[in-house]
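In: What shape does this take:
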Amino acid sequence: MNTLDSLIGFFSPVAGLRRVQARRALRVAAAYEAAKPSRLRKNPTDNRSGDLVAEGDVETLRGMARHLEQNHDFAFGILSTLVNNVVGPRGITVEFQPKTLTGEIHDDFAGQMNEAFKQWERRPECTRQFSWAKTQRLLCNTWLRDGEVLLRHLQGSVPGLKHTTGVPYSIECLEPDFLPVDYNDPGQRIVQGVEKSAWGEAKSYWLYDEHPGASLNWRMKRRRHSAGHIEHLKFVRRLHQTRGVSIFAAVMNRLNDIKDYEENERVAAKIASAMVGFIQKGSPDLYEEDEKWTEEGNRTLSIRAGAIYDDLRPGESVGTIQSNRPSGLLTPFLETMQRMAAAGTLASFSSISKNYNGTYSAQRQELVEQWSAYETLSLEFCEEIVEPVVRRWVQMSLLTEVLKLPGDLDPESLLHLDFITPVMPWIDPGREAGADETLLENILASPQQTIRRRGKKPEDVLRQTAAWQKKLKASGITTPTKRPAVPTKQTDSEPESAPESE
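Out: Got it, this is the predicted structure:
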């Protein structure tokens, strides 16, 4: 009831009540049925911004996700499957494609760039523990599990840091704990540790000098780092959301339920595996006082294979406690829960459950539909992590003259790159290879595209093939020629071919 209704109701209660009832009837009539709360449906709503929703829970969800990865084999399998298909075992590799002034690939300079970058890939991060491929896998795992990850560019002369190659460039990988969620300052437009412009663009990041979970000093220092030297990869589902949320957020309760249910069934089956017997007594008047009892007051029976009990009293029988564990409903229930968890984490059900039952068509359909989710994550990882790193490496290589530009090179083509992401695996190699062969014969795909779809570099394949052919020729071995197709025997149901006209 608003002020006007209260005023009208003071002088005329009936008129004021009619106004309130009429307004409520209009509001209910115009509402969606799904928006009406009921006894069975509470319809929770939360229209706060993405930052306010995540601020109180992002650290809690992060800790729960880490606990699941450490203690739940199924959650660990989901993360491993995602990382293996988003980044791959060798990481997302790069093939440089610089061009000449005439528009052709500059093979010599491309080879120099690829070889120099391969040397830098050996130990690119500041701790010198991991290769570039291993670093990518750790970054991707942190991104999906914690919801976000940070990367800092270390260029030129950095106090206490020695770069591994002639290119003065290294990277520092940071977990999201280094960026405090509870650091807000409206006066400086600092939201959850990120200083923004009036348009919402990140200007700088306020990072701890060390991991807050490892420091024994409660007075940790925060330093301001320019956004130009920081890459912030975050898993978000809301516009203007500053911090990322774990990919497990939507299925966290389901994963915990799966873990508890499976553990309870396992314990129940373990208990049921221990055989328990009992003696069903007869009526009390059938027993005498000279019965054989142990000191604890229990009657002893020797259980062994082929044993026959001939000392049972009248009315007695020996029985065992039967158990229905493990339950026959365990497998279908877990499969259903695993399918829901796979849908909520963008993972493939067959891969995370190791259930590969089904026809070729069903497996192919699942793989094709699922691979779009993997490619989406791979593209995001390339744009936010791999491409900025490669761009900085090229810039520092040119500044230090590790790479010297030839005179016939087009400078604008220096950052022409091909990213080789994990490829969709083959289900039926014969059919897949036949499809590629058909595309090549009809000039619908180039050999380079076909090789890259297999996760290889065309230049490496060409170089290795030439070296192998040279060895075969030196050894006097000739490669077998392709046999012509053998015509099949014509059956009675097949019409004879018409004779050719002269």
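In: C-alpha only now, for contacts and for neighbours.
Out: Fine.
In: In contact with the closest residue to R453 other than its chain neighbours, which residues are there?
Out: Nearest residue to R453, sequence neighbours excluded (C-alpha to C-alpha, 6 or more residues apart in numbering): V423, at 5.8 Å. Counting by C-alpha atoms under 8 Å, 6 or more residues apart in numbering, V423 touches R453, R454, G455.
In: can those go into a markdown table with extra columns for secondary structure?
Out: Below are these laid out as a markdown table (DSSP: H, G, I helix; E, B strand; the rest coil):
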| residue | secondary structure |
| --- | --- |
| R453 | helix |
| R454 | coil |
| G455 | coil |
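In: thinking again about what came up before, ok, so what distance separates the residue nearest to R453 from Q241?
Out: 31 Å (C-alpha to C-alpha, to the nearest Å).
In: The strand or helix carrying N114 packs against which elements?
Out: Under the criterion of DSSP states H and E, N114 resides in helix 107-120. In terms of contacts (3 or more C-alpha pairs under 8 Å, 6 or more residues apart in numbering; DSSP states H and E), helix 107-120 is packed against strand 93-96.
In: What lies in contact with the strand it packs on?
Out: Applying C-alpha under 8 Å, 6+ apart, the set of residues contacting strand 93-96 is A110, M113, N114, L414, L415, H416, L417, D418, F419, I420, T421, K457.
In: Identify the residues contacting S348.
Out: A342, E366, L367, Q370.
In: Please give the structure of this sequence too, so both can be compared:
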Amino acid sequence: MNLLDKIVAAVAPVAGVKRAQARLALEHARAYEAAKTGRRTAGWTTPSSSANTEIGPALERVRNRARDLVRNNEYAARAISVLTTSIVGTGIQVGMGKSQDLWNRWVDECDADGQLDLNGIQALVARCWKESGETLVRLRYRKPDDGLSVPLQLQVLEPDYLITVNELTANGNVIIAGVEYDLLGRRVAYHMWRTHPGETGYNGSQARVRIPATDILHVYQKDRPQQVRGMPALAVSMMRTRDLSDYEDAELVRKKIEACFSVFVRTDDPVRTIGAPGDTPDARRIEKLAPGMINYVKGSEEITFANPQANGAYGEYTRTQLHAIAVGAGVTYQQLTGDLSQANFSSMRGGRIEFNALIDQAQWLTFIPMFMKPVIRAFGEAALLVGKKDVKGITPKFTTPKRPFIDPVKEVLALKEQLASGMISPSEVIRSMGYDPQEVWEEIKRDTETMQKLGISPDKTAGLSLKEVMLQPNAAE
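Out: This is a model prediction of the structure:
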């Protein structure tokens, strides 16, 4: 109460009470509605814990459930596939300048398992990241005489290898969820199992190893400051996905029950039955229905047919839930379901614009800085150790996967207008289509030289088919 309130309360207590009540009501009205307590917010538990406190106890269970959904639920499997394909496609290409040939040779040799190239490793890393919440990649340095163009290989590991332990070390470092930090807050090591804890054939009693942080690439989406571990992309929509699956199962059972044609006979005679006589030993009649059958019943008997009621809201409810699942997984409804019945060019393009912005973030803010750039740095360091000095001073150029046009005519015309107005460069246009500009320029140069040797004018062949081009004068036989 201020001075005026105290004076009013002393002179007129009733008026003072009204002033205090009005002030409390005004303060209550000005407060955030989400901060109020009452019937609407009863049971809403909101602890102020850190990201690691929230993620740590739930990570393993959520991760295992996400994998189970991907194995057994079509929508979950589709969401992970869409995210993986959109982030890496057939591989994020890297322009390495004068070291391009060395890089291209190493791309085919980099898998420690000897099965994939770097493009396949990218897809594996992205899929594990989205499905399990994070991916570990161990840098495996090899001997110079192992026959590799660069003595380095990559080993992709699931996050199960990382031990979920929180403790202090003897030198004062702290371990949070298996990641060791020094006194300056820098990652210095990862504490991991030597083998996968869920691998068949191991009894669980295995060694714990400490691997320097310089040898491990940890790929995950960092949503909060000081967050150490990542959560699966399906974590938000996981319960809704499972509930929808249960609802579909229940609806299927109901449909099966509806398909059963049931007849109920009410009679006062426990011996009499409806239907034709049977050949049973006790001469009891066998109840059955036949086309055109006419049967007489007594006045005390009544026949009632089951009349199941159809559920008309099934489709609309399922569609609504799938929209929510798609939003939670970070994909569009059309991508999740393949349902284009309610889509047109504007809606498809509008949804793709927002989706592409999310994919750009995943590529340029997580995947490239956490995986691609560290791999390139390790490649350069390993190349220098064996005398490959061409890698010094190279700035890599990344080309992300091309995005297919929804309406090629309209979108190509838009690109041409932007190019003509100087808003974008030809190289940027080529990169947006998923190609390396340097390779495109070199290919155009080779094709132009070949056409000149054959006496084919590029202007004359514009708009012609391949057959018409080959029929030009001086064309190769």
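In: got a list of contacts for stretch 117-136 of structure 2?
Out: 63-64, 66-67, 70, 80-81, 83-85, 87-92, 107-111, 137, 156-159, 216-221, 229-234, 367.
In: Tell me the buried residues within those.
Out: 63, 66-67, 70, 80-81, 83-85, 87-92, 107-111, 137, 156-159, 216-221, 229-234, 367 (16 or more other C-alpha atoms under 10 Å).
In: And the counterpart of I443 of structure 1 in structure 2, how far from L118 of structure 2?
Out: Matched to structure 2 by TM-score structural alignment, I443 of structure 1 sits across from G422. Spatial separation of G422 of structure 2 from L118 of structure 2 under the definition C-alpha to C-alpha is 35 Å.
In: Next secondary structure after the helix holding N114 of structure 1?
Out: helix 132-146.
In: how close does that following helix sit to structure 2?
Out: Helix 132-146 of structure 1, aligned to structure 2 and superposed, deviates on average by 1.3 Å (mean C-alpha distance after the TM-score superposition for structure 1).
In: What distance do you get for R219 of structure 1 to G213 of structure 1?
Out: With C-alpha to C-alpha as the criterion, R219 of structure 1 and G213 of structure 1 are 13 Å apart.
In: Contact partners for V412 of structure 2?
Out: With C-alpha under 8 Å, 6+ apart, V412 of structure 2 has no contacts at all.
In: On the three-state scheme, it is what?
Out: Strictly by three-state DSSP, V412 of structure 2 counts as helix.
In: What residue in structure 1 is paired with it?
Out: By TM-score structural alignment, V412 of structure 2 lines up with A433.
In: Tell me the residues of structure 1 aligned with stretch 317-328 of structure 2.
Out: Residue span in structure 1 matched to stretch 317-328 of structure 2, by TM-score structural alignment: 333-344.
In: That stretch: average distance to aligned residues in structure 2?
Out: Counting by mean C-alpha distance after the TM-score superposition for structure 1, stretch 333-344 of structure 1 comes out at 1.5 Å.
In: picking that back up, what's the residue nearest to R453 of structure 1 aligned with over in structure 2?
Out: So, by TM-score structural alignment, V423 of structure 1 is matched to K402.
In: Same check on S131 of structure 1?
Out: So S131 of structure 1 corresponds to D117, using TM-score structural alignment.
In: Check the gap between its match and Q93 of structure 2 for me.
Out: Relative to Q93 of structure 2, and taking C-alpha to C-alpha, D117 of structure 2 is found at 12 Å.
In: which element is the residue nearest the centre of structure 1 on?
Out: The residue lying closest to the centre of structure 1 (C-alpha atoms, centre = their mean) is L82, at 3.1 Å. Following DSSP H and E, one finds L82 of structure 1 within helix 73-86.
In: got it, and Q438 of structure 2?
Out: helix 437-453.
In: Now that helix on structure 1. Mean distance?
Out: Overall, helix 437-453 of structure 2 averages 3.9 Å from its counterpart (mean C-alpha distance after the TM-score superposition for structure 1).
In: got a list of contacts for that helix?
Out: S427, I430, R431, S457, P458.
In: Going by neighbour count, list what's buried in that helix.
Out: P437, M451.
In: so the helix or strand following that helix matches what in structure 1?
Out: Counting by DSSP H and E, the next helix or strand C-terminal to helix 437-453 of structure 2 is helix 466-470. Per the alignment by TM-score structural alignment, helix 466-470 of structure 2 matches no residues in structure 1.
In: Can you tell me which of the contacts of helix 437-453 of structure 2 is closest to I376 of structure 2?
Out: The closest of these to I376 of structure 2 turns out to be R431 (C-alpha to C-alpha; 19.5 Å).
In: which one of the contacts of strand 93-96 of structure 1 is nearest N253 of structure 1?
Out: T421 (32.3 Å).
In: ok, for the equivalent of L377 of structure 1 over in structure 2, nearest residue in space, not its chain neighbours?
Out: Under the alignment (TM-score structural alignment), L377 of structure 1 maps onto A362 of structure 2. Nearest non-adjacent residue to A362 of structure 2, counting by C-alpha to C-alpha, 6+ apart: I87, 7.0 Å away.
In: Distance-wise, check that neighbour relative to A207 of structure 2.
Out: For I87 of structure 2 relative to A207 of structure 2 (C-alpha to C-alpha), the value is 35 Å.
In: now H28 of structure 2
Out: 59 Å.
In: More neighbours: the two, which one.
Out: Taking other C-alpha atoms under 10 Å, H28 of structure 2 and A207 do not tie; H28 has more neighbours (12 against 9).
In: pretty sure the more buried one is in a strand, no?
Out: No: read with three-state DSSP, H28 of structure 2 is helix and lies in no strand.
In: what's the counterpart of R222 of structure 1 in structure 2?
Out: Under TM-score structural alignment, R222 of structure 1 pairs with R208 in structure 2.
In: Brilliant, that's me finished.
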